[in-house]
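Trainee: What would the 3D arrangement of this be:
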Amino acid sequence: AVQDEVKSYIIEHALMPGDALPPETELAEQLGVSRNSVREAVKSLETLGIVEAKTGAGLFVRNFSFDPLLENLAYGLMFDLQDLADILEVRFHIEHSMIDQAVAAVTDEQIAELRTLLTHMAAAVAQGESYADADRLFHRTLWTNVRNRSVGKIVDIFWMVFAQAQRRSAIPANPDHAAVYQWHVDIVDALAERDVEAARVAMVRHYGNIQTLLDEMRVARNGQATLTN
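Mentor: Just a heads-up that it's a prediction; the model follows:
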């Protein structure tokens, strides 16, 4: 496909984010394809967040972003709760299996940050409001100091996919926010005590709540389908 050839061109010419690609006509000549083919390929690559066309300036390599991937994943998962459950399972196994690294690497400053986030979450629970932003930052902060720098990024991606799919779903979600908050407290307490097993137990409880939410969403969706038939 032409879009693959354009990506190969970027790699072979060692173009970095912000670097300009040749004009469409010149790029088409170098690739041996039509200008229309290059234009369609560019549109696809823009959708994927790989290149960016700036009016009057030309075509440029973009900084890599997971946003287009997240948008597409969330949209697809909105229709298939089993896929969403599978994503959740992968995220759980990553966090559960690597929590020992988080415990070993955690600092007092990190624990203080997590407790501050817990304060925000507690205030939201008391007001009956969402604490999604604090929850996302909680999981980001949890993995700040682990050796594998990709863990936090992967967990954050899965968090965003789940949150966006849940938000876009027409099925109402009614999690027990107080219980979820308490399990976050248990995770921080385990980190402060450098207790790996307690951290794992708290993580299991936390994900068990999310799985229950998914089950409720599935039941509600099936109920809606029955009513419309």
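Trainee: only C-alpha atoms for contact and neighbour calcs from this point on.
Mentor: Will do.
Trainee: ok, now which ones touch the residue of the chain positioned farthest from its centre?
Mentor: What lies farthest from the middle of the chain is residue 29; by Cα atoms, centre = their mean that is 38.7 Å. With Cα atoms under 8 Å, 6 or more residues apart in numbering as the criterion, no residue contacts residue 29.
Trainee: Off-centre distance for the one helix or strand it maps to?
Mentor: Following DSSP states H and E, one finds residue 29 within helix 24-31. Computed by Cα atoms, centre = their mean, to the nearest Å, the chain-centroid distance of helix 24-31 equals 36 Å.
Trainee: Point out the other helices and strands that the following helix or strand past it packs with.
Mentor: Downstream of helix 24-31, the first helix or strand assigned by DSSP H and E is helix 35-47. Counting contacts by 3 or more Cα pairs under 8 Å, 6 or more residues apart in numbering; DSSP states H and E, helix 35-47 packs against helix 2-12, helix 24-31, strand 51-54.
Trainee: I have a second one here; can you model it like the first so I can compare?
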Amino acid sequence: MKSPLSAKDFEAPIVRESVAELVVRRVLDMVKAGVLKPGDALPPERDLAVTLNVSRPSVREAMRGLTVLGVVRTRQGGGAYISDLSPDSLLGPIQFYLSLDQTNIAELYDVRMLIEADVARRAAVNITAEALAKLEESLAKQQDTVSDPIAFRNADFAFHELIWIAAGNAVLKRIGESLNVLGLEFRKRASETPGVLEQSLRDHRALLDALKAHDPEAAARAAEAHMRNVYRSTIKQGIKAEEE
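Mentor: You can find the predicted model right below:
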């Protein structure tokens, strides 16, 4: 027989959402349902308050929260709209969290190693001759831009994007994309350090060779080794920055 409830069962307080939190939830639900789409303008603050039957200060607080989340952007001169909902827009709060402690960065790259290895494993099975040709073109661009960190990072993203697509899983592609964006801010300083981009170029060549051979395990090992090298150079520059 189930034991009767005790006083301890009621010790946890009931958490009540503020009106502003309810407004945030309503807007997020509308975005999820496709009622609000990227670029859509939101009604003026006054109209929103009337429509939702809440106070204008509650709407104002909700808009600030949605802006921090990257879901809403404000225009100069007034007005708010739904952002493009890209990883760049939505990952700001996580990026801030990662910047608080190097342990967080280590865990980010631990996840990247797992994800990129599995992506490479799947891509080695599914990749087409056309995609392999595009990867060769991307690698050639990286070779040409090895002295230009910004151009190299763009070519690097394009290279990985081709592999995410070749893996044949839209969710994995989105995750890989998001993790790449999260790591980029910490990667910028490292990419300007002599020898780092050359190492990435060698890593990419090894990964592409494994994909060409359609060898899933070799591709996974190459992707994991690449992420490990990226992490090492990134964390090394982070330590140097703290010492300066």
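Trainee: now the helix holding residue 29 of the first structure and helix 2-12, what's the angle there?
Mentor: 80 degrees (axes from the mean of the first three to the mean of the last three Cα atoms, to 10 degrees).
Trainee: Strands along the second structure, start to end?
Mentor: 72-74, 80-82 (DSSP state E).
Trainee: among the ones you listed, which is nearest residue 92 of the second structure?
Mentor: The closest of the strands of the second structure to residue 92 of the second structure is strand 72-74. By Cα to Cα, the value is 12.6 Å.
Trainee: Find the nearest non-adjacent residue to the residue nearest the centre of the second structure, please.
Mentor: Centroid-nearest residue in the second structure: residue 178, 1.9 Å away (criterion: Cα atoms, centre = their mean). Setting aside the residues directly before and after it, residue 178 of the second structure is nearest to residue 87 in space (Cα to Cα, 6 or more residues apart in numbering), at 5.5 Å.
Trainee: Tell me the residue in the first structure aligned with that neighbour.
Mentor: Correspondence of residue 87 of the second structure to the first structure, assessed by TM-score structural alignment: residue 66.
Trainee: Just give me the neighbour total for its match.
Mentor: 11 (other Cα atoms under 10 Å).
Trainee: and if you look at the one 4 residues further on?
Mentor: By the measure other Cα under 10 Å, the count of residues near residue 70 of the first structure is 19.
Trainee: residues touching the closest residue to it other than its chain neighbours, list them.
Mentor: Among residues not flanking residue 70 of the first structure along the chain, residue 161 sits closest, at 5.7 Å (Cα to Cα, 6+ apart). Contact analysis of residue 161 of the first structure by Cα under 8 Å, 6+ apart lists 70-71, 73-74.
Trainee: Residue 161 of the first structure pairs with which position in the second structure?
Mentor: Taking TM-score structural alignment, residue 161 of the first structure has residue 182 as its aligned residue in the second structure.
Trainee: Show me the longest helix that occurs in the first structure.
Mentor: The longest helix of the first structure (DSSP state H) is helix 196-228.
Trainee: Just the buried positions in that one, please.
Mentor: Of the residues in helix 196-228 of the first structure, 196, 198-200, 202-207, 209-210, 213-214, 216-218, 220-221 count as buried by neighbour count, 16 or more other Cα atoms under 10 Å.
Trainee: Also stretch 10-26 of the first structure?
Mentor: Using 16+ other Cα under 10 Å as the test for burial, stretch 10-26 of the first structure gives 10, 20-21, 24.
Trainee: sorry, back to before: ok, now which ones touch the residue nearest to the centre of the second structure?
Mentor: 87-88, 91.
Trainee: which of those map to contacts in the first structure?
Mentor: Mapping these onto the first structure (both residues aligned by TM-score structural alignment, their matches' Cα atoms under 8 Å) leaves 87, 91 still in contact.
Trainee: from the contacts of residue 178 of the second structure, which is closest to residue 122 of the second structure?
Mentor: Nearest to residue 122 of the second structure out of the contacts of residue 178 of the second structure is residue 87 (Cα to Cα; 22.9 Å).
Trainee: right, and the closest one touches residue 175 too?
Mentor: No. In this structure residue 87 of the second structure lies outside contact range of residue 175 using Cα atoms under 8 Å: 9.4 Å.
Trainee: so what sits against both of the two?
Mentor: In contact with both residue 87 of the second structure and residue 175: no residue, using Cα under 8 Å, 6+ apart.
Trainee: residues near the nearest residue to residue 113 of the first structure once chain neighbours are set aside, how many?
Mentor: Nearest non-adjacent residue to residue 113 of the first structure, counting by Cα to Cα, 6+ apart: residue 141, 7.7 Å away. Number of residues near residue 141 of the first structure (other Cα under 10 Å) recorded here: 18.
Trainee: The residue lying closest to residue 130 of the first structure once chain neighbours are set aside: how many residues sit nearby?
Mentor: Nearest residue to residue 130 of the first structure, sequence neighbours excluded (Cα to Cα, 6+ apart): residue 124, at 6.1 Å. By the criterion of other Cα under 10 Å, residue 124 of the first structure has 18 neighbours.
Trainee: Residue 205 of the second structure maps to what in the first structure?
Mentor: In the first structure, the residue matched to residue 205 of the second structure (TM-score structural alignment) is residue 185.
Trainee: before we move on, the earlier item: so what does the residue nearest to residue 130 of the first structure match up with in the second structure?
Mentor: With TM-score structural alignment as the criterion, residue 124 of the first structure lines up with residue 145 in the second structure.
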